[in-house]
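K.L.:
need a 3D model of the following:
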Amino acid sequence: MIFAGVFVVAMILLLVFNYRHGDTRSCRWRECRGAGESSWTCVHCGATTTGPRGETPVICLRPKS
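P.N.:
Just a heads-up that it's a prediction; the model follows:
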């Protein structure tokens, strides 16, 4: 019985602390490196942006449809 309670509490903690702000759960960013900045493309929704090397975008940039 204790194991079931610990399991439920662990799952709730995972849900609370694993939430990522900015709605990027579906985004899969791929980096195309260039001189200075990188070009980022989301393979899920097709959004593109530029930014520093190695730092993926933190918000979803998908076009509103």
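K.L.:
for the rest of this, base every contact and every neighbour count on C-alpha atoms.
P.N.:
OK.
K.L.:
just list the residues touching the residue most central in space within the chain, thanks.
P.N.:
Here the mean C-alpha position of the chain is nearest to the C-alpha of residue 24 (Cα atoms, centre = their mean), at a distance of 4.1 Å. Contact partners of residue 24, counting by Cα atoms under 8 Å, 6 or more residues apart in numbering, are 58, 59, 60.
K.L.:
one more to put side by side:
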Amino acid sequence: MIVALGLIVAFVLLLLFSRPALRKCRWRETRGADESLWRCAYCGAETKGARGVPPAVCLRDTR
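P.N.:
Model (predicted):
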């Protein structure tokens, strides 16, 4: 019974903390003077943003 309860809790936590919008994104940073250029190694999407803070959403459909 405890094993079944543990599996249910693990499944619920997995659903809560998984981010399907970023599942395949692998952001690489090219630092500039004031901001960084972020490029996704998976889909090739590019965006500018703050240094050290990768994008929070996948941008592959906005190319």
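K.L.:
quick TM-score on the pair, please.
P.N.:
After superposition, the two chains reach a TM-score of 0.81 (TM-score structural alignment, normalised by the length of structure 2), with 63 aligned residues with a Cα RMSD of 2.1 Å.
K.L.:
what does the residue nearest to the centre of structure 1 align to in structure 2?
P.N.:
Here residue 24 of structure 1 is matched to residue 22 in structure 2, going by TM-score structural alignment.
K.L.:
same question, residue 51 of structure 1
P.N.:
Per TM-score structural alignment, residue 51 of structure 1 is aligned with residue 49.
K.L.:
so its match is in contact with residue 33, correct?
P.N.:
No - contact between residue 49 of structure 2 and residue 33 fails when scored by Cα atoms under 8 Å: they sit 11.7 Å apart.
K.L.:
neighbour count winner among the two?
P.N.:
Neighbour count, other Cα atoms under 10 Å: between residue 49 of structure 2 and residue 33, residue 49 has more, with 16 against 6.
K.L.:
many thanks, I have nothing further to ask.
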